[in-house]
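Novice: pasting the sequence and the predicted model now:
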Amino acid sequence: MYIFDTLMNRMRRGCQTMPYPKGPAPALPDRHGGALRLDASLCPEGCAQCQGVCPTGAITLEPGRRARLDLGRCLFCGDCVAACPHGAITTTNDHRLATRRREDLILGETGAEELRLAAALDKKMKSLLGRSLRLRQVSAGGCGACEADINVLGTIGWDLGRFGIQYVASPRHADGVLITGPVTKGMELALQKTWAAVPEPRIAIALGACAISGGPFIGHPQHNGGADPIIPIDLYIPGCPPHPLTILDGFLRLLGRLPKHNL
């Protein structure tokens, strides 16, 4: 009887998994804001109000140079958007944030106002990992927020496994590592050993502001300022923490699994 009731309840509920990426992307919450946009041409000489409120030094304003916004350091707190009297920094509500190169997260460096989004792996790596990707997640001193959003992707609404992407318990069974946290001195050796245990060819993904730059812990002597100084990174997914949709977009973008209408 109970089994019959369970089956009937499942049938009434139908499919709970979102249609993305075949369908449109779900809207981000109002408080999230998505990616930031910088129009450095609106920054007058001598104005540094946004720089003064940034808790991680993500904004730099040097005399004679364009304003820069480093989304790898950014916590997406929105303080700079509120503080800027000229509207030079704005939110876009765009969930797409992942890049392949660290320098592509810096807005205004070479006149870029928006992100250069991540390109897919090369043909050989796509053929190896495009349909089945196993990741060993390494929590290298983070607060647990990035890990929580990683876990969300395994729920019925997101169903990460439908893309052939899974988290594994051993680096011996992995195709790459997924790193969160600023890589504290106590986790440095653990990350190195995990990376060495992953069979080649392999990939590394830095997820969250901490894993990219140190995040809110920037300047503290007991961490390495992210994973970059320890192992080579193939994908950067910024945020504090990144929204699950941002994480999924980064994974699928790297594997070349996004349909054209969601690129």
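Specialist: In hand now; what should we look at?
Novice: CA only for contacts and neighbour counts going forward, please
Specialist: Fine.
Novice: strands of this protein, start to end?
Specialist: Here the chain has its strands, by DSSP state E, at 36-38, 59-60, 68-70, 89-91, 106-107, 133-139, 165-167, 176-180, 203-207, 235-237.
Novice: what helices or strands is the second one leaning on?
Specialist: The contact analysis (3 or more C-alpha pairs under 8 Å, 6 or more residues apart in numbering; DSSP states H and E) places strand 59-60 against helix 49-53, strand 68-70.
Novice: the chain: helices as residue ranges?
Specialist: In the chain, the helices defined using DSSP state H lie at 2-13, 49-53, 79-83, 123-129, 145-152, 185-197, 209-213, 244-255.
Novice: so which of those is nearest Ile106?
Specialist: In terms of C-alpha to C-alpha, the element of those nearest to Ile106 is helix 209-213, at 12.1 Å.
Novice: show residues contacting the closest one.
Specialist: Residues from elsewhere that reach helix 209-213, judged by C-alpha atoms under 8 Å, 6 or more residues apart in numbering: 72-75, 142, 179-183, 206, 215-217, 225-228, 236, 238-241.
Novice: how about 6 Å then?
Specialist: Contact with helix 209-213 is made by 72-73, 180-182, 206, 215, 225-227, 238-240, as judged by C-alpha atoms under 6 Å, 6 or more residues apart in numbering.
Novice: skipping adjacent residues, who's closest to Gly215 in space?
Specialist: Spatial nearest neighbour of Gly215, chain neighbours left out: Ala209 (4.5 Å); criterion: C-alpha to C-alpha, 6 or more residues apart in numbering.
Novice: tell me the spacing between the one you found and Leu133.
Specialist: 23 Å (C-alpha to C-alpha, to the nearest Å).
Novice: one more structure, for comparison:
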Amino acid sequence: MGIKSYARARAIHAMLVYTGGCNGCDIEIVNAVFSPKYDAEQYKIFLTWNPREADVLIVTGPVTKQNKKPLEEIYKAIPEPKIVIAAGACALMGGVYKNIHGDIPSEEIAGPVEEVIPVDAKVPGCAVRPEDVLAGAISALPKLLEAK
């Protein structure tokens, strides 16, 4: 077993993708979940920016039409097994970016994440709480760990 395979089998790599919105959820995830207070890295959960290294895809924001195709391409580039976490009210249902006249998305919004790619865990909030992001990741881990 090569060093890359050895490391991948003993750690979880999460990739964060912002698809539109205010960046509040991104700030909570990067500056809190991976900060010394919550220290996800002590549990061997590492942040990566390379989809070919990722096991977990965390998506924040409503999916804008401009970001729909890139999100689909990132999803396809992540090797199996993979899990997807939709984090925040915008990722789950459009949040404040929904059309004010009902549930019809605005012209710029393609929809919530689950209408673009499959979602394994949903983390509500505006912005998400770090504890909820960790709980959402843990709830989806059995799918990932069974296949490793």
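Specialist: Thanks, I have the structure now. Keep in mind it's a predicted model, so treat the numbers as computed, not measured.
Novice: TM-score for this pair?
Specialist: Between these two chains, after superposing, the TM-score reads 0.80 (TM-score structural alignment, normalised by the length of the second structure); 128 aligned residues with a C-alpha RMSD of 1.7 Å.
Novice: re the thing from before, so can I have JSON lines of the strands of the first structure showing distance to Arg13 of the first structure?
Specialist: Converted to JSON lines, the strands of the first structure look like this (distance: least, C-alpha to C-alpha, whole Å):
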{"stretch": "strand 36-38", "distance to Arg13 of the first structure": "37"}
{"stretch": "strand 59-60", "distance to Arg13 of the first structure": "47"}
{"stretch": "strand 68-70", "distance to Arg13 of the first structure": "44"}
{"stretch": "strand 89-91", "distance to Arg13 of the first structure": "36"}
{"stretch": "strand 106-107", "distance to Arg13 of the first structure": "44"}
{"stretch": "strand 133-139", "distance to Arg13 of the first structure": "30"}
{"stretch": "strand 165-167", "distance to Arg13 of the first structure": "25"}
{"stretch": "strand 176-180", "distance to Arg13 of the first structure": "33"}
{"stretch": "strand 203-207", "distance to Arg13 of the first structure": "33"}
{"stretch": "strand 235-237", "distance to Arg13 of the first structure": "33"}
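Novice: quick one: which of those is nearest Ala196 of the first structure?
Specialist: Short answer: strand 176-180, nearest of these by C-alpha to C-alpha, at 10.3 Å.
Novice: which bit of the second structure covers that closest one?
Specialist: Mapping strand 176-180 of the first structure onto the second structure (TM-score structural alignment) gives residues 56-60.
Novice: what does the matching stretch contact?
Specialist: Residues contacting stretch 56-60 of the second structure (C-alpha under 6 Å, 6+ apart): 14-18, 82-87, 91.
Novice: closest to Asp132 of the second structure among the residues you listed?
Specialist: When the contacts of stretch 56-60 of the second structure are compared for distance to Asp132 of the second structure (C-alpha to C-alpha), Ala87 wins out at 9.1 Å.
Novice: please say which position in the first structure the closest one maps to.
Specialist: Match for Ala87 of the second structure (TM-score structural alignment): Leu207.
Novice: name the nearest residue to that match, sequence neighbours excluded.
Specialist: In this structure, Leu207 of the first structure finds its nearest non-sequential neighbour in Ile237, 4.8 Å apart by C-alpha to C-alpha, 6+ apart.
Novice: what is the equivalent residue in the second structure for the one you found?
Specialist: With TM-score structural alignment defining the correspondence, Ile237 of the first structure maps onto Val123 in the second structure.
Novice: close enough to count as contact, its match and Ala87?
Specialist: Yes. Val123 of the second structure lies in contact with Ala87 (C-alpha atoms under 6 Å); the separation is 4.7 Å.
Novice: who's more crowded, the two?
Specialist: Shown here are Val123 of the second structure and Ala87; by other C-alpha atoms under 10 Å, Ala87 has more neighbours (31 against 24).
Novice: so what's the aligned partner of Ile109 of the second structure in the first structure closest to, chain neighbours aside?
Specialist: Aligned against the first structure by TM-score structural alignment, Ile109 of the second structure finds its counterpart in His223. The spatial neighbour of His223 of the first structure that comes closest, neighbours along the chain excluded (C-alpha to C-alpha, 6+ apart), is Thr184 at 3.8 Å.
Novice: got the contact list for the one you found?
Specialist: Shown in contact with Thr184 of the first structure (C-alpha under 6 Å, 6+ apart): 141, 222-223.
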